[in-house]
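Colleague: Got a sequence here, can you model it:
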Amino acid sequence: MSLNDREIDRPLGQGTKGRGSRKLNLTLNSVLSTVVALVILGSSTAIALRERPFRHPAPVAVATVEPAENGTESDATSARTVEAGSSDAPAEAPSQPSGGPRILKVQPGDNPGQGAIVIRDPSALGQNLRVAHLPDRDLIEESDTGPLPVRAADGRRPFDVYARPWSGARGARVAIVLGGLAISQTGTQAAIEKLPAEITLAFSPQGNSIDRWMQAARRKGHEIVMQVPLEPYDYPNVDPGKNTLTTEASAQENVGKLNWALSRTTNYTGIMNFMGARFSADAEAMQPLFADLGKRGLLYLDDGSSARSVAPELALKNGVPFAAADATLDANRERGEIMKKLDELERTARAKGFAIGIGSAFGETVDAVSAWVSEARKRGMEIVPISALAIDPER
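Modeller: Below you'll find the predicted structure:
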């Protein structure tokens, strides 16, 4: 066959000249295309798999709570998986058992299997509101008279753990404390049911079924304090009740009487005086009381009835969180007069930033306070628990 015949048999456009270079160019182009495709595929995969802040919420802390033995299974279950930041989660983190710094597992909401370990300051942890009626066993000291409040081994105080959360805003704030709970069964039930959760309730150690009423109040979200009877002038003609602390008693006797009152129930942030104009003016008599409160991590609320009270100075000296009332709301139990006192309390709060009112859980007081709180909120007033307005020497 001639050369021209071989040319006819070749595909159109191909010749013998430059054949090897064209094959090399085709091979390089194929490799380059493959590499580019792999790079694009890898980049797309990385982008698809990476975490995007605008797609995923911030990690939510999931912690566990060990409820007291008398808690129900439903209480324990609800406390076991509380997601901070969920719409129905309480504002507080669960309290943790004692024994040093707490380790919490932080889990992303979309992928619970991938979590990180963070260490939290235990003193910053309050009690989960879903189990607020259950005592924190790390804050209990057993005694002959019953369970006594005590600081936990990790430094947490009842004042911190049992405090009701609030916004922390700097606006005008009012705290209202109503006492005499557990004296009248029907009155106590009405107060717990009708009063807004922000109202602090004070329990009388002379009352009945205090543990039951404490749990009912805490389930409703109320912060609570214990009333302690102190010697008034003209004692015993004016008698605050059983185990009144007196100026004539020894320090040991008075601390024993105080501990009796403290052991009547638990889950409270501190105490407030019941009467006590004479006792509260005697620094020597008051010092053992404040030393015990400081050791236990409890607040002292002064009802403000005595200008001679030495409580502010002793609270600072002994590291006791302290608050003093600005007004008694129901010295006159007529509804209109109570409303006037509440309005005065609001004016005080707007003038100095906060105000504290105290009263008793009379039906008239409960109804007036409930109505006033509803209207005060609309005027931008924040109602806070008493712990929110206490001066705390440890902070």
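
Colleague: CA atoms for contacts and neighbours, from now on please.
Modeller: Noted.

Colleague: Which other helices and strands does the strand ranked longest in the chain contact?
Modeller: As assigned by DSSP state E, the longest strand anywhere in the chain is strand 173-181. Here strand 173-181 touches strand 200-203, helix 335-352, strand 354-360, strand 382-383, going by 3 or more CA pairs under 8 Å, 6 or more residues apart in numbering; DSSP states H and E.

Colleague: one more to line up against the first:
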Amino acid sequence: MRYLLCLLFCLLAGVAHAAPANKAYMSIIIDDLGQNPERDSRALALPGPVTMAIMPDTPHATDFARQAHKAGKTVILHLPMDPADGPYAWHPGVPVEELARRLDSALLKVPYAVGINNHMGSRMTAQREPMAWLMGELQRRHLFFVDSRTSAATVAAFQAQAQGLAQVSRDVFLDNVRTTEAIGSELQLGVELARKQGSAILIGHPYPQTLEVLERELPRLKRQGVELIGLEQMIAERGNQTMPAHARHHPTAPTGQITGKE
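Modeller: Sure thing, here's the model as predicted:
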């Protein structure tokens, strides 16, 4: 009897600590920040734990990173990758020593960054050796990685998983079509995905139309049963696992179409 009572207690304790079956979490990243103070400030004012992805080769990168950190927002480095160009951009064939120098310089331009995501990168994120090196370097620096999934051929998240690096992948691009109607539809798609698979990660840009939709709709998420959370919490929720919709992008799977514009 004592054994049965103990077993019942353990089962009840497990239920009490289990995550709710109907959880629906969402994280939102705003890319391409650091270019325009007015747009940046509007992005920074979005309600909730919206992540600020700051490009290193922009005139206001460092100042805005400091502002965002002071405001309590998560800051990540939006690292340019091929076909992006500029002094920080990663390209296939560039020696690893130069890639390391560009990463160092980019991180200096974006203080308080706790992770990185790729800006463009359809060719670069398909390169296994540089991606493996990057994930090892991020592990050493205690930074996480977000695969923007600008290409169906990406191996970035897979290489991060292989090294046990904290990582997540984007589910929805909000503003491939830059109208409030289309952006609203993509946000609703994110809501539906969050309800279906438990979480969704959305990426948008500081376009007026995107900011207008987010300013209006983010306060309404809870009424739709969705909780907006930060990227660090999202990584913990996903437990570094690939979402079902991303499984076809495993490097041994057939290559599909590009999943988002660059």
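
Colleague: sorry, back to before: where in structure 2 does the longest strand of structure 1 align, residue-wise?
Modeller: Using TM-score structural alignment, strand 173-181 of structure 1 corresponds to residues 25-33 of structure 2.

Colleague: average offset between the matching stretch and structure 1?
Modeller: For stretch 25-33 of structure 2, the mean distance to aligned residues of structure 1 following superposition is 0.7 Å (mean CA distance after the TM-score superposition for structure 1).

Colleague: Return the distance of that stretch from the chain's centre.
Modeller: Centroid separation for stretch 25-33 of structure 2 versus its chain: 7 Å, with CA atoms, centre = their mean, to the nearest Å.

Colleague: got a list of contacts for it?
Modeller: Residues outside stretch 25-33 of structure 2 that contact it (CA atoms under 8 Å, 6 or more residues apart in numbering) are 40, 43, 49-55, 58, 61, 78, 119, 190-191, 194-195, 198-206, 226-231, 234.

Colleague: swap the cut-off to 7 Å and go again
Modeller: 40, 50-55, 78, 194, 198-206, 226-231, 234 (CA atoms under 7 Å, 6 or more residues apart in numbering).

Colleague: would you list every one of the helices in structure 1?
Modeller: For structure 1, the helices defined by DSSP state H occupy 3-9, 19-49, 73-80, 158-161, 185-194, 210-219, 251-262, 283-296, 311-318, 335-352, 363-378.

Colleague: Okay, angle between the fifth one and helix 210-219 too, please.
Modeller: Interaxial angle, helix 185-194 of structure 1 versus helix 210-219 (axes from the mean of the first three to the mean of the last three CA atoms, to 10 degrees): 20 degrees.

Colleague: so how far is helix 185-194 of structure 1 off the chain centroid?
Modeller: 24 Å.

Colleague: what do you get for the third one?
Modeller: The chain centroid and the centroid of helix 73-80 of structure 1 are separated by 18 Å, computed with CA atoms, centre = their mean.

Colleague: Onto which residues of structure 2 does that helix map?
Modeller: So helix 73-80 of structure 1 sits over no part of structure 2, by TM-score structural alignment.

Colleague: helices or strands up against that helix?
Modeller: Applying 3 or more CA pairs under 7 Å, 6 or more residues apart in numbering; DSSP states H and E, we find helix 73-80 of structure 1 packed against no helix or strand.

Colleague: Can you name the residues that contact the residue nearest the centre of structure 2?
Modeller: With distances taken as CA atoms, centre = their mean, the residue of structure 2 nearest its centroid is residue 146 (4.2 Å). By CA under 7 Å, 6+ apart, the residues touching residue 146 of structure 2 are 116, 117, 167, 168, 169.

Colleague: Alignment lookup: residue 241 of structure 1 to structure 2.
Modeller: Correspondence of residue 241 of structure 1 to structure 2, assessed by TM-score structural alignment: residue 86.

Colleague: which residue sits closest to the counterpart of residue 297 of structure 1 in structure 2, ignoring its sequence neighbours?
Modeller: Superposed on structure 2 with TM-score structural alignment, residue 297 of structure 1 falls opposite residue 142. Leaving aside its sequence neighbours, residue 142 of structure 2 sits nearest to residue 114 (CA to CA, 6 or more residues apart in numbering; 7.8 Å).

Colleague: Understood, closing this out.
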